[in-house]
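> Here is a sequence together with a model predicted from it:
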Amino acid sequence: MGKRISIIGIVIEDLSSSKHVNNVLHDYAELVVGRIGIPYREKDVSVIALIVDGNSDEISALTGKLGRISGTSVKSMMTKERV
């Protein structure tokens, strides 16, 4: 199974969920190429943008675990071609 580059966007609306999000990201650290985290204090949310490189099963597992965390919203976009 070939690897794909993906962008994962995470919005954390319940800041008490941040620790759980970071624990999941730590578990999948080998997939993460880059990460930008922005605390949007005026709106009381945090936004994380990830660039990941992995096969579709790995990326789906990561986004699935993140999406099951209460107080978070997750969206991902994957390259069509394997790279």
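Looks like it came in fine.
> contacts and neighbour counts: CA atoms only from here.
OK.
> quick one: the helices in the protein?
18-27, 56-67 (DSSP state H).
> Out of the ones you listed, flag the one nearest S46.
Checking the helices of the chain against S46 by C-alpha to C-alpha gives helix 18-27 as the closest, at 8.4 Å.
> in that closest one, what's buried?
For helix 18-27, the neighbour count (16 or more other C-alpha atoms under 10 Å) marks 18, 21, 25 as buried.
> take the one below as the second:
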Amino acid sequence: MDTRIAVIGIIVENPEAAPRINDILHEYSPYILGRMGIPYPKRELSIISIVIDAPQNVISALSGKLGMIPDVSTKTVYSKI
């Protein structure tokens, strides 16, 4: 199955969501190439970026699961190749 490279941007507005986010990311860890988290105390939120190489349906499932967590927003950007 063909895979795609994507970046999933995650905004976390409630730190209590972190354990659920980490559980989901661990579930998809075979596909994750890198992860960067940036706390932003001034705005009381965190920003996480995930780089993933996976089939389209896996990327969509991961982004969807993360976006269903209360106080968590996601946006996915795909490579053109």
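That came in fine, so what should we check first? Bear in mind the structure is a predicted one, so any value in this text is a computation, not a measurement.
> Redo the helices of the first structure as JSON lines? Include distance to S6 of the first structure.
Shown next, in JSON lines, are these (distance: least, C-alpha to C-alpha, whole Å):
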{"stretch": "helix 18-27", "distance to S6 of the first structure": "14"}
{"stretch": "helix 56-67", "distance to S6 of the first structure": "8"}
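> Between the ones you listed, which one is closest to M78 of the first structure.
Nearest of the helices of the first structure to M78 of the first structure, taken as C-alpha to C-alpha: helix 56-67 at 8.3 Å.
> tell me what the closest one is packed against?
strand 4-12, helix 18-27, strand 72-78 (3 or more C-alpha pairs under 8 Å, 6 or more residues apart in numbering; DSSP states H and E).
> May I see the ones you listed arranged in a markdown table, with distance to S60 of the first structure as well?
Below are those laid out as a markdown table (distance: least, C-alpha to C-alpha, whole Å):
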| stretch | distance to S60 of the first structure |
| --- | --- |
| strand 4-12 | 10 |
| helix 18-27 | 13 |
| strand 72-78 | 9 |
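> Mind checking these for the one nearest to S56 of the first structure?
strand 4-12 (6.9 Å).
> got the angle between that closest one and helix 18-27?
If you take axes from the mean of the first three to the mean of the last three C-alpha atoms, to 10 degrees, strand 4-12 of the first structure sits at 170 degrees to helix 18-27.
> Now do strand 4-12 of the first structure: which range of the second structure does it align onto?
Under the alignment (TM-score structural alignment), strand 4-12 of the first structure falls on residues 4-12 in the second structure.
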